[in-house]
Structure formats: C-alpha cells, structure tokens
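Chemist: Quick one: sequence plus predicted model below, questions after.
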Amino acid sequence: MNGFQDYNMMKKIFFARFFALSLTITCTAQQYSKAKIDSMLTTLVNMHDSIPGKVLMKGKTCYTYAEKIDYKEGMIKSALVIGESYLTMGQYDIALEFANKAEKNAVGIKNNELLSEAFRLKGQCYETLSFFDIAFEEFGKALKAAGKMEASNDRFRQEGYIFSDMADCLSQNKKNTDSVKAYYRRSAYAFSKMKDDRIKRRNLSLVNANIGACFIAGKQYDSAAIYIENAVRLAEITQCDKAQLQASFNMGNLELARDNMQEAIVQYNYALAIANKFQRNALMSTMHSNLSKIYDKLGDKEKADYHFQKLISENSIVKQSQKKGLEKPTKELVRNTTQKFQQYSQGALISTISFIVLAVLLLARVVRFYRRAEEERQEIDKQKDRLKSKEELLEKAKKIEPVCLENVIRLAQNNDDSFLFQFSVLHFDFYEKITASIPALNLEDQKVCAFLRLGFQIKEIALITNVTVRSVEARIYRIRKKINISFDEG
C-alpha cells in the first residue's frame, strides 16, 4: 500500500517538474524570439545619436539574446552596434574585435549589406589608429560589398557613407585637399539619389560641413560659407545632434579663419555642449585649444587659462584611449597577415621573410605613432611651462608698480635696470620668443631688441645707453647675423 502511494507521489512530482520546465522553455523562447530582437535593434538604430554608453548596454543585451537562439543576423547587427559604441567612446581595440565578429558571421550568411557595414567599421577603427592604408583597403571591400546590395535606396546610402569615410581617411593621412573634396562630392552625389527623408538630409548636412572644411583649408572662405551654411540649415531641419555638432564646429572654424572672434566663440560653445554629451574627446580637445587662443588674443587671461587646462585634460583622455586601443589591433594585424602568407606562400622561407618585412613595417608604424604622441606631450609641456612663466612674471609685476606702456618707455629712457623685466611682462610673447629661440643673445642684445620693439630710433638708443651711433649699428648688425635676418627684412 505504501509503495503504491510512493509511486503516485513520484508521478505527481515528475509531472509538476515537466510542466515547470515546459513553461520555462516557452517563456524563454518568447523572450529570445527573433521578432523581439529585431524590435530592440530597430530601437537602437533610432538611438543612433544617443549617448554611446546607453546604446552599448542595450546592444550587449541584444547580442546575448541572439546568441542564445543562434540568430546570426541579430548577432551581426548587435555586434555592429556594440562596435560603433566602443569606437565612439575611444576603445578601438574592442570595437575592432566586434567588427571582426560581425564580418565572420556576415560571410557565413552571405549578407552583403551587413558585410559592407562590418568592413566599414573595421576601416574606421584602423583609420583612428593611423593605419591609413589598411583602413582604405577595408573601405574598398565595403564599397564592393555595397555594390551587390539589391535595394537601390539602401545601396546609395551605404555608398554615401563609405565615400565619406574614404574622404576622412585621406584627410587624416594629410593627402591632397582636392582628392578629399572629390570623395566628399561622390558621397554627396550618392546621398542625393536617396529618397527624401530625415536620414538623407542628415547625411547631406554632414557632407556639406566636411566639404566646407576643405575650402577653409584652402582659404576659400566664401565657398566654404556656402557649404557650411547649407549644413547648418539641414542640421536644424533634422534636429540631429551629430549634424548640428559638425556644422557648428566647422562654422566656428570659418569664423575663426575670418578673424570674427565673438562669432567663433558662440559656435564653439554650442558645439562643445553637444560634444560633451556624446564624449567626443578629440573634437573637444580641438575646440578648447582654439578657444584658449581666441581668449588669449582678446586679453581674457582667466578664460584662456580655463580652456588651456581643459585642453590638457581632454588630450590626456584621448592619448590613454589610443595607447590602450593600439596593442590588440597591432597583434590582430600580425596574426591575420601571418595566416594570409601561410595560405599563399609556396615555401617556408618566402613566408618567413615576408612576415619579417611586414612586422618591421608594422613596428615602424607603431614607433611613428608613439613618436607623434611624445611630440604632442612635449608641446603640451612647453605650453604648461609658458603658462607658468607668464603667471610668475605677472605675480612679480604686481609687487612692483603697475605695468603699462608709459612706465616701460619711461624706464627705457632712463636706462633703468628694471626696464627689461617690465618690458618682458608687457610684451611676454615677444620676449619669450627672443629668449627661447635665440639663447645666444646677451643682456645688452636683449635690451636693444626691446628698444627697437618699442619704436626707438638708433640715435635715441645711442643717447640712452651712452654709446655712439656706430656702436649701436654694429650691435644691431651682430644681432641680425645671430638670428639670420637679412638687411632687407625688418
């Protein structure tokens, strides 16, 4: 009897567990369905210009769901979203890792649109790391895959993106401005063939801003204004933050080139607010540098120093990201190249020699990158020292009498010992340039340079310093010889 009761109890437990397991599988299948993943990915695409960190977390969730049900297309799209977010945040090594995952899966399902996007993301990663030739090669692959896309509107959009990326790559690689402009115009032509919607206007705004930047580089400011004003108009229509950021930044550059300081400040501050929102540290660094120079010209020391400190901070963030992101892509390049040579080479000797040559080239690129980073660091250190020297001079000047042109001229006329110090406070940039670039000048030479800078005639200098006119002329001759200035120059 007891055995029968035990059997019934075990039967009930079995069916209860079976029902619970079935319910769990059903709920899981609903949670990780393709439709659910596609819906989440559509939302992420619409959040294209949102905060990278927010998009990144949702992208990782999509990738996890897609991987659980082996939904390859969902995995590819999620990997691209994650890679783009990491690229925006400056973590280029992780971005490249997800781009490679997307490429591998896209090849497997033979989806040309997603394969083109994967190649494009890889090109952007390599471009940011200054591997320009490899980046351009990846963009070429992306363009080839885009040409096989069936939907014409999607094909035009993708080609527009890729031509724009190619133009950016050439620009970063310091290539001819006309070549850069030509690729941007090909990009604009591709976008113009799309059906009219917000995406088309947004992309045309970005391309117009970049074409305007090319004209600024060529000092063709009227032509630049036409394109940048069009970019601003389209950005305002679409209300797209990325387009507004690029348009405002380039408008600031145009106003700065035209020497319209106040207008440049307005545009840069507007662009800075958007760049800060999306953590575009490299762009913020450039704008802080320009604002520091503008305020320095306008004589606003406090604001100039504020933006200079911000410049140092942003440069530090950018360099840390570049240094962190460089190691893995370099290893990845070596690994991929080794595999290619193993496949195509006919003998071990040829493969080894070829690998060594490529490794040397890669090493040269890495050395070039770090050398450039070191030069930038030294330049920032020089600027910091200059700022410190300027502050020390001004602090000393406060303890003496107020520094003004009349006082300096009066001290010069009296040949006062404190004249040179007061002059260095009033004309800091001139004095710093003389003492830094021409250390061979002695104290008397520096005084003569200061007298000339203040507009004194040779006879007046001779009278003040109690020497003959010929002695002053001889000293000026020696100074010019030291600094290699011809007698026809001022």
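Modeler: Thanks, I have the structure now.
Chemist: going forward, measure contacts between C-alpha atoms and count neighbours the same way
Modeler: Noted.
Chemist: so what secondary structure elements neighbour the helix or strand harbouring residue 289?
Modeler: Using DSSP states H and E, the secondary-structure element containing residue 289 is helix 281-298. Contacts of helix 281-298 with other secondary structure elements, assessed using 3 or more CA pairs under 8 Å, 6 or more residues apart in numbering; DSSP states H and E, are made with helix 261-277, helix 301-344.
Chemist: what does that helix contact?
Modeler: Contacts made with helix 281-298 from outside it, assessed by CA atoms under 8 Å, 6 or more residues apart in numbering, are listed as 249, 261, 265, 268, 272, 275-276, 301, 303-308, 310-312, 314-315, 317-318.
Chemist: if we look at the one helix or strand residue 435 maps to, which residues are touching it?
Modeler: In this structure, residue 435 is located in helix 428-437 according to DSSP H and E. Contacts to helix 428-437, defined as CA under 8 Å, 6+ apart, come from residues 390, 423, 424, 441, 446.
Chemist: putting a second one here so we can go through both:
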Amino acid sequence: MELTMKRFNVYLLITMLILASCSDRNNVSSGKERAGAGYPADTAYIHGILNRVKNNSFENADSALLYLKYALTRCNKVGYNSGKSEALFLTANLLYEQNKYRDALELYNQSLHLAEEQNDILLKAKCIERMASVNLATGDDHKALKLYYNALPLFEQINDKEGIAKVYNIIGLYKNSQRKFDTAEIYLAKAIQLNTEIGNTKGLIHNNGNLGYVFEKSGRFEKAEQLYKAAVALTEESGDSVNLPMLLSNLGSLYLKMGKKFDAMTYLRKSVSISEHNQDTSMLASLFADIGELYLDNRQIDSAVSFLNKSVFCAKAIDDPRTQLNAMKLLLRSDTMKNDFRNAALRFNTIGVLKDTVYARKLQHSLRASELEYENQKKSSLIELQIQDIQNSKQQKQLLFGLLLLASITVILLALVVVLRIRNNRRKQELFEENLKIKDLQIENSMQEDEINKLKISRIEEEIKIKEREQVSSALALEQKNELLSLISDKISETIRDTGSLDTSKLKEVVASIKTQLRNTSEYDLFNQKFNQLHGSFYSDLTDKHPDLTKSELKFCAYLRLNLNGNQIASIMSVTPEAIRKTRYRIRKKLNLSKTDSLEAYISSF
C-alpha cells in the first residue's frame, strides 16, 4: 500500500512538471502569434484613433464613440491590453460628459483593472480620479472624497502636476462647502502654483474662479473681485466661451453683495449675451432669475416680471424644477407688491407643486446613486467570479493535456485521478453556486426591506406636508377673513361719521355683527385642533417650561411656530401691530430671552 502511494506521488509530480512546461510553451507560442506581421499595423491604427479622440478631432461624441468601439474590437482581436485600457478610459470620459454615469463607471472599473495588471500608475490614477467625479456627480460626496485622496498619492508618485492640481482643486471646493475656508485656500493656492508651472490655462481659470468663490463665501469681497477678474481675463484670452458666462455671473453676484447694483447688472447682461450665443439654456434660466430679482429689488416690477417669466420658460425647457421654483417665488413676490392677490394665490399653488417635484427629484437621485453603488459592487463580484472561472478552465485544460501525454504509461491511474478531480471540482462549483444563490437572495430581501422603509418614510413625509399646508391655508384663510371684516367695519364706521342721512342704527347693528364675528373663536378652535394634530406636544412642552404664559400668549406662540409674520398675526387676532410688539416684548421677558436671541428660533425648538 505504501509503495503504491509513493508511485502515485511520483507520477503526480512528473505530471505537474510536464504541465508547467506545456503552459510555458503555450504562452511563448501565443506571444509569437501576437507579434506577427499584422501586429504593428493594428497598434498603429488603434493609436491613431486614440490620438484623434484626445485631440477632439471628431465632429461629435457619437462619431468618437463609434471609432473607439472599432479600436476596442481590434484590441481584443490582437490582445493589445495597453490600447484597450486607454480606449475604455476615453470611452468612459465621453459617456461621463453625456451624463451616462452608470455606463461610465463600469468602463472606468474595467480600465482600472487593466491598468493594475499592467502597472500603469498614471492611468490608474486617472481612472480613480474620474470615478471620484462620477460619485461626486451622483451625490455620494463621502465616497468621492475618499477616491480623490486615493488618486492623489498615485499622481504624486509619478509627479503628474496636472493630476495633482486637479485633485487639489476638488478638495479645496469640498473644504469650502464645509466652511473650512483657510484649508480650502491652501489647497487652491497649491493648485494655482502647479498649473502655473506647467502652463495649464484651463486649470488656472478653474482655480482662480474657485478661489474667488472661497473669498466671496468668507466675506473677503475685494480679493474675490481680483480673482474673478483674473479668471475672466484668462478665459477671454483663451477664447473659452463655455466657462466665461459662469465667471461673469459670479462677478455680477459678487457686485450685488457689495451693493454695486449697476456693475452687477452690467456683468449679468454680458453673461446673458454670451449664453444666448452659446444657446446655454441652463445658464440663461439662472441668469434671467438673477436679473429679475435685481429689478425687483429696485421696484422695477414690469422688467422683473419679464425676466422672471423668461427664467421660468428656460427652466421648463431643460426640466429644472429647482430654478423654476426660485423664479416662481420671485413672481409671487412681484404679485404681492402689485396687490394682485388672485395671481399670487395661483402662483402659491404652483409653488407647492414644484416643491413636491423638487423633493421627488432628490429622492429619485438618491435612489439612483444607491442603485449605481449596488450594481458596481455586483459587477465587481461578477468580474472576480469570471476570472476565477477562467483560471479554473485553464487549469482543467492543462491537466487534460498532461493526462493525454501520460496515457500510455498510467492510463488507469490518471483516469482515476481525473475522475476524482472532476468530481471534486464539480462539488466545489455546486457549493459555490449554492452559496452565491443564498447571497443573492439575502441581497434581494435586503433591497425589498429598504424599498419598503423608503416608501413608509415617503408616505409619512407626504402626510406631514399635507397637514402643514392645511394648517397654513387655514391660518391664511382666517387672516383674509379678518382683514375683509375689518375693512368692511372701517368703511361702515366711516360712512356713519360722514353721512347723517343713512339709517345709522342698522349700520351699527351690522358693525356689531362684524365685530362679533371677529371675536368668534370657533375657527380658532378648528385651527387648534389641526395644530395639535401636527404639533401635539407643543403646548404641553411650552407650558411645562414656562407655566406663566397666558392663553393669548400661547396662541401667539403657535402662530410664530407656523412662521407667520407680525402683520399676519395682527390680522388673525384682530389687534394692532403695536399690540403685537407689546405681546412679543412680554413673551420675550417671560421666556428670559436676551436681545440677541431670536424669539422665532426659540419657539421653533419646541
């Protein structure tokens, strides 16, 4: 028995040595085939396409994508992995520019895998940086920042200053969004220095514009003005008509903050002129809204309405509900200034619909980002499984080839080994597939639970919005009724004083009825009922902490909790604005608030 086992081990060792030598021969012969006479011509053709894409020599993106597809086919045919990885990267860039983030991310992953196999550090860094940009565009800022930090040491390893500057620029913007202005300034200054060294004008335009935005956000308007003007000058020199409208718009917004309305209007109109030439509808929607708001601040209502209507039209054309919502709010303000309450009411309803649309878009965007992340992880797992299957297939082919060479010596022994090995592999494959199915079922159950939770949250949020709208509508209706009754009462009283020929006794009865209606609390009780449904613990929490508040003061606090202003509360409670000011003073005193404390903010905390 021991002798048989020793012989078996010797045969197995000889078999493995033969298989290794056969594998080496196969690889050598395969390399010779790839380096045949047609190989240089194929690689030259592939490089020609890649260079044309890099130089933007094609008429449009679709033509470039078609030629890149040809290049990928040729790369697969001749086994040119270096060209394949570059073609995948350029294809992903074009898809990213078309906002096809899911397809772009998949190709970046494939290119990154090939770059790691070839130890191409520059391409690896570029892929990671582009993947970070995709995640940034889809709203996953945390993962995007992590990928940018992963790309940075790779760019530094090969001293790619353009790539380093690009990462510094993005990190600077992220720090600015976190209001870490000093850190943002340091990163952007480093980016400017690197782009200056390599003469990257396009990068300098972005860096100066972003650093100017940091200074603007931090209140350093003079420095922001200098940088914006420097960026505008560079853009005009380079003939970049795409970035110029944005820089002019930023400069106009800065002048508006500095109180230089004439300069602000000048730069905003320049930006409009260039955007109209570029047919940039998205930019025009924002610019028209800014100009309309500026006219509205100057009480030039007709001009403001004209530009705001243009903003709404452009926003609808590009399906941008957020910009449309901002323009509609300004139009509502203009209607209020003209006392056109009928149109104001219509716009108020439209604004409510747009708010729901914006929220739905945010929810859909978040869902897409989650789906993209899930698909990315799933495809990565599938790629690993495919690689493992390929390796298993190669091993089986090598084993069969070796068994054929030794069949004349140990046919029975090798046949037994093959049978046992095949059975073992099949069993492992079955177990692996069963585990994979179990994992897929677990993932599917988890996704269904997440979807149910999202639907529950969405339904609860929708119910809260409906109740808030009902409550505000009730308060506004009460305000309008009181204003009307007060106006009628004043007119009748004035008529009684001015004309002595009318039947004053009947008119006084009407006035008394109106005042009785003003003191009627049934509608207020209905308001309290709806308010308690939405803010059930408001009164109890407030009275527990401040038991000396009266019933009317609690009512006043409830109106503040709904974000109503003093004039609206005065109309609802049928009192004068002076009485409202006194009530606010008494409440602030009872709540022990200092002069710097906001009464509205304190009430909103309950």
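Modeler: Perfect, I can see it now. Values in this document were obtained by computation on a predicted structure and should not be read as measured data.
Chemist: TM between them?
Modeler: Scored against TM-score structural alignment, normalised by the length of the first structure, the superposed chains reach a TM-score of 0.59; 362 aligned residues with a CA RMSD of 4.8 Å.
Chemist: Restricted to helices, list the contacts of helix 428-437 of the first structure.
Modeler: Secondary structure assignment (DSSP state H) places 390, 423, 424, 446 from those within helices.
Chemist: Those residues: which two are farthest apart?
Modeler: Within these, 390 and 446 form the most distant pair, 18.2 Å apart (CA to CA).
Chemist: Out of the contacts of helix 281-298 of the first structure, which end up buried?
Modeler: Buried residues within the contacts of helix 281-298 of the first structure, counting neighbours by 16 or more other CA atoms under 10 Å: 249, 261, 265, 268, 272, 275, 303-305, 307-308, 310-312, 314-315, 318.
Chemist: Columns distance to residue 146 of the first structure and neighbour count on top of the ones in helices among the contacts of helix 428-437 of the first structure, output as CSV?
Modeler: As requested, those are exported to CSV (distance: CA to CA, whole Å; neighbours: other CA atoms under 10 Å):
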residue, distance to residue 146 of the first structure, neighbour count
390, 56, 17
423, 64, 25
424, 62, 18
446, 65, 17
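Chemist: tell me which element the residue nearest to the spatial centre of the second structure falls in.
Modeler: What sits nearest the mean C-alpha location of the second structure, by CA atoms, centre = their mean, is residue 139, with 3.7 Å. Residue 139 of the second structure is part of no helix or strand when elements are defined by DSSP H and E.
Chemist: Please apply the same query to residue 416 of the first structure.
Modeler: Per DSSP H and E, residue 416 of the first structure falls between elements, in no helix or strand.
Chemist: Identify the residue of the second structure aligned to it.
Modeler: Structural correspondence for residue 416 of the first structure with respect to the second structure (TM-score structural alignment): residue 515.
Chemist: residues near the counterpart of residue 136 of the first structure in the second structure, how many?
Modeler: Taking TM-score structural alignment, residue 136 of the first structure has residue 185 as its aligned residue in the second structure. For residue 185 of the second structure, the number of neighbouring residues by other CA atoms under 10 Å comes to 21.
Chemist: measure residue 185 of the second structure to residue 169 of the second structure for me?
Modeler: Computed with CA to CA, to the nearest Å, the distance linking residue 185 of the second structure and residue 169 of the second structure is 10 Å.
Chemist: likewise residue 507 of the second structure?
Modeler: Taken as CA to CA, the spacing of residue 507 of the second structure relative to residue 169 of the second structure amounts to 74 Å.
Chemist: more crowded one of those two?
Modeler: More neighbours surround residue 169 than the other of residue 507 of the second structure and residue 169, with 26 against 16 (other CA under 10 Å).
Chemist: Whichever helix or strand residue 233 of the second structure is part of packs against which elements?
Modeler: Secondary structure here is read from DSSP H and E; on that basis residue 233 of the second structure sits in helix 221-238. Counting contacts by 3+ CA pairs under 8 Å, 6+ apart, helix 221-238 of the second structure is packed against helix 201-217, helix 244-257.
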